[in-house]
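Engineer: Just need the structure, nothing else, for what follows:
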Amino acid sequence: MSQQILQIHPKDNVRAALQDLPAGITVAGITAIRDVPAKHKLTSEFIPKNGPVIMYGVLVGLANEDLPPGELVTTKNIRHASGSFTVKEERHTGWERPDVSRWENRTFMGYHRQDGRVGTGNYWVIVPMVFCENRNVQTLHNVLVKELGYAKPNDYEAMLRGLLRETAGGQQAPPLKTRTFTNIDGIKLLSHTLGCGGTKEDARTLCGLLAGYITHPNVAGATVLSLGCQNAQLAMLREEIEKRVPGFDRPVICLEQQQIGTEKDLMEQALRRTFDGLAKANEQQRSPAPLSKLIIGMECGGSDGFSGISANPAVGRVADIITALGGSVILSEFPELCGVEQELSDRCVNTMLADRYTQLMREYAARAEAVGSGFDSNPSAGNIRDGLITDAIKSAGAAKKGGSSPVTDVIDYPGRVTQPGLTLLCTPGSDVESTTAEVGAGANIVLFTTGLGTPTGNPVTPVLKLSTNTKLANKMNDIIDLDTGSIISGEESIGEVAARIMEMVIDTASGAYTVKAQVLEQDDFIPWKRGVSL
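Structural biologist: Okay, the predicted model is just below:
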């Protein structure tokens, strides 16, 4: 029989149920008082009212009542709580480097950029400076995708084509166009609802994010349409591009409608110049690159009670492998780091970074509290239903995605990753906002763990979806790329699953594997308007 309950850390006074436990069953000396669903937790010892609930070795809640051993932990009998944190002079930067001999001489086939970074894809992006231009960029995108052979058939289109054949007396529908530019992986749209109103800080932040995408190693070039009178000006965008990559050399076509005149004139210029830019960008080809050129964003969404046991520790091991190879890793979602602040602060390579991290966490928490909320509001209904009872429980498991290496940098949104090793990036816990920010910071691969299933993707960076449990992988196999549920069943170790993830990362970075989110054209792009988003 496979393991039924798990003690994650020696200090824990609760256990995670790996299987459904019926009331009355005794496992490892603990008798369940009532039914305990898989993914949920039960107490392993008596916890008095207001006593600490410990999981992953940290405070994750306080008891609302006396809890005997074997009690199911619920939102009614415990409440969110997390430990205090401060910046200490002593640094805890020692870590056990994984054996990377299997990968140290491996390469991936990528697109080399003049700034030294390497792309895992070669995309052209079409960007509005303001929402007023969304219709124009959508029209431009539709024409280019259709006429240059990037339109993908899907089941619904096949159904419609069948209906058209029936109404046409069995005649064949016109064939799909072949791709004109074989070295351009796609033409992607970055539409949004910002750019006009809001504060000057909003405009600067938006320009910073857009600059992060335009200068991204996966982007071959960009077409930018501006109305002209909005706060987010083209000059501001150019400043942000220069800040990120001085002397940026890839083509950026900027057109302003109020300066050019009619929509027809604007679109004709956009179409003609974009076509010329695509032809030039098509000359770029993949060539070998060391794995140190990988920048991996670690993300989770639709998390469950297994996330911190299977998928997150597995990608955390990958994070350590990438770091040991000289690559870069991004850990974000600051509301989901609540309760592990002290550990992450201690892992910063110097007190300056520790100060920056703790200040960002405190400012974020204060903004949430100022509008009558807090990090304790972060867990969704699905999180709670599947075992993540408090934000601190969710956070302690979510932090496992970052592995165990030292923190080499801390950056605020919408900053860019410039250091090898583990970077902490301030973003919301919201899946798409955070993924959007990680890619804007330079992630050329994103590892996304999910226990409940979410179709999140990104326009320019492959998002590999990892299920925490096999049931989900089987049920939603159209969105899941790799299953880590074998850790829960005991069939594989965390290290074995991490090795499988590494191989998939290399194949994806080389263009040999297309992630499910790309197959589904799940091109999610949501800028974080710097307010309270959990």
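Engineer: C-alpha from now on. contacts and neighbour counts both.
Structural biologist: Will do.
Engineer: Stretch 290-307: how far from the chain's middle?
Structural biologist: 7 Å (Cα atoms, centre = their mean, to the nearest Å).
Engineer: compare with the first, here's sequence two:
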Amino acid sequence: MRSILRIHPADDLIVALQPLKAGHTYQLDHEAWSLPGDIGAKQKFAARNFAAGDRVTMYGVTVGRTTQAIAAGALVHTHNLKHDSDAFGGKQQEIAWSTPDVSRWKSRTFAGYKRPTGRAGSANYWVVIPLVFCENRNLNFMREALQTELGYKKTGPYQQFARQLAAMHQKGVSKSELEALAASIDETSTSKPLFPHVDGVKFLEHGLGCGGTRQDAEALCALLAGYIAHPNVAGATVLSLGCQHAQVSLLEKALADHHPHFAKPLHIFEQQKSASERDMMSRAIKTTFLGMAEANDLRREPCPISDLIVGVECGGSDGFSGISANPAIGHTADLLVALGGTAALSEFPELCGIEQELSNRCVTATLADRFVHLMRAYQRAAEACGSGFDANPSPGNIRDGLITDAIKSAGAAKKGGTSPVTDVLDYPEPITKPGLALVCTPGNDVESTTALAGAGCTVMLFSTGLGTPTGNPICPTLKISTNTELALRMGDVIDYDAGPIITGKKTVEQAGEEMLELTIATASGEYTPKAVALGQDDFLPWKRGVSL
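Structural biologist: Below is the predicted model of the structure:
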């Protein structure tokens, strides 16, 4: 296995692929470094002598400036490096794309659900949506009634475990016997659903809809419209109180503006116009039941790969993210784009420092200008609140080698591959064009995945180096580990291990091709992602303040 790596020929930071020992000499090509101290795996050391204030390069871009002199071979971390990034401004050059060979997938299809208009879905859900948090109580009543009686309610392993503990306690068993029971947790289980061709009824509980700004209400309604019109959704039930900012009229306008060809069952119930709560709830439950019965008549059919919209995401990132999982996901995105499909790259705070490359990849100067405008507006909003993109890396990111936002961003952007940028979308606009779309979202994992699904993504590829169980209610989410140790330790949430790229057992291209196959299997219902099996239905709308 390789010990060290220089990612780009211009880099003056070297990545430790495994723990490095003080006093040992490590060689790369025609250079060698004797290390004055131990360097942990995923960390970086200086490839040359730095003076205080020097520019530091990784992934071929500026990722920081030194705060003190650093000797060649010494650890580079937060004690001697601060965030900095390159200036940017619109499209400055054309970039030729080397289209990957996709001949082996040209005749491939996936087994999806064809919709009256638009692209095919990878799943078949019914959604129940509150327009305001005041309806969450009624939403939960519907969830308990429908998921239980229709066979979708999961009996969780911890519920079973608690039941066992209670039964043993009532029998008077000893504390040591109770402690010994900890290893007997069973897997999550469900009963057979009444509607086997409906993947589930999902309840999008949230805390918005009133008390915020008009912009908040409009953004929420546009996001919810995206879920209602989503290719993976057969129909929707909406609960409204009546007096909230997020009015039914705003939802209807968002559907008309963003999804003008919408043609699915949509049932709206307003409590303040109903005879009673019981009246509204009985009608909502009955109508939802009948809608699901109709949706159960749908069957999977062969659909073109070009119908797929794959969102790329990262969370719990580490020092290997930009070397293994993210570039492999990027290659999957390139393959998909070459097949006429769509990939969506989000998390704008995690594109800091790579803006010029992305601007140059935009197919028009107008798109590049829009991307620059959105990035600068986001940064200004963060700074107005006393923050900035430099505050994005989490303690876990920093501990595992992502010591500046520019380092984190340069690695995160690898998920977008190398294809041309064909669209730039503000939150919560829908994806309508094939190719690579840049979607403005926060770096917050769940706010971003929520937005990607709302934009229309039908499958998500989510890389993680530290481990995160994040999923989405309607968009199957595949978890890609950056390292094998994580895949082994958290195998209950990881779907694919990109760790062999670090050890040299696989290439980025090989892993990307395997992930495309896994994506097709997931979209066809042949593979169930761990997040789906665990019922990881994370849904968090972005309230357009500052979120990094």
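Engineer: what residue of structure 1 takes the place of Gly90 of structure 2?
Structural biologist: When structure 1 is aligned by TM-score structural alignment, Gly90 of structure 2 is paired with Val87.
Engineer: Surely its match touches Gln359?
Structural biologist: No - checked against Cα atoms under 8 Å, the pair Val87 of structure 1 and Gln359 is beyond contact range at 10.0 Å.
Engineer: Can you pick out the residue with more neighbours from these two?
Structural biologist: Val87 (21 against 14; other Cα atoms under 10 Å).
Engineer: name the element that one belongs to?
Structural biologist: Counting by DSSP states H and E, there is no helix or strand that carries Val87 of structure 1.
Engineer: quick revisit: tell me who's in contact with the match of Gly90 of structure 2.
Structural biologist: With contacts defined as Cα atoms under 8 Å, 6 or more residues apart in numbering, the neighbours of Val87 of structure 1 are 342, 345-346, 351, 354-355, 358.
Engineer: Equivalent analysis for Pro469 of structure 2, please.
Structural biologist: Contacts of Pro469 of structure 2 (Cα under 8 Å, 6+ apart): 493, 531, 536.
Engineer: Which secondary structure state is assigned to it?
Structural biologist: Counting by DSSP: H, G, I helix; E, B strand; the rest coil, the backbone at Pro469 of structure 2 sits in coil.
Engineer: And it, what's its match in structure 1?
Structural biologist: So, by TM-score structural alignment, Pro469 of structure 2 is matched to Pro455.
Engineer: Now which residue in structure 2 aligns to Leu190 of structure 1?
Structural biologist: So Leu190 of structure 1 corresponds to Leu204, using TM-score structural alignment.
Engineer: State the number of residues packed around the residue nearest to that match when sequence neighbours are not counted.
Structural biologist: Counting by Cα to Cα, 6 or more residues apart in numbering, Ile129 is the residue found nearest to Leu204 of structure 2 once chain neighbours are left out, at 5.3 Å. Close neighbours of Ile129 of structure 2, defined as other Cα under 10 Å, add up to 23.
Engineer: Ile129 of structure 2 - that's part of a helix, no?
Structural biologist: No - in this structure, Ile129 of structure 2 is strand, not part of a helix, as judged by three-state DSSP.
Engineer: Sounds good, over and out.
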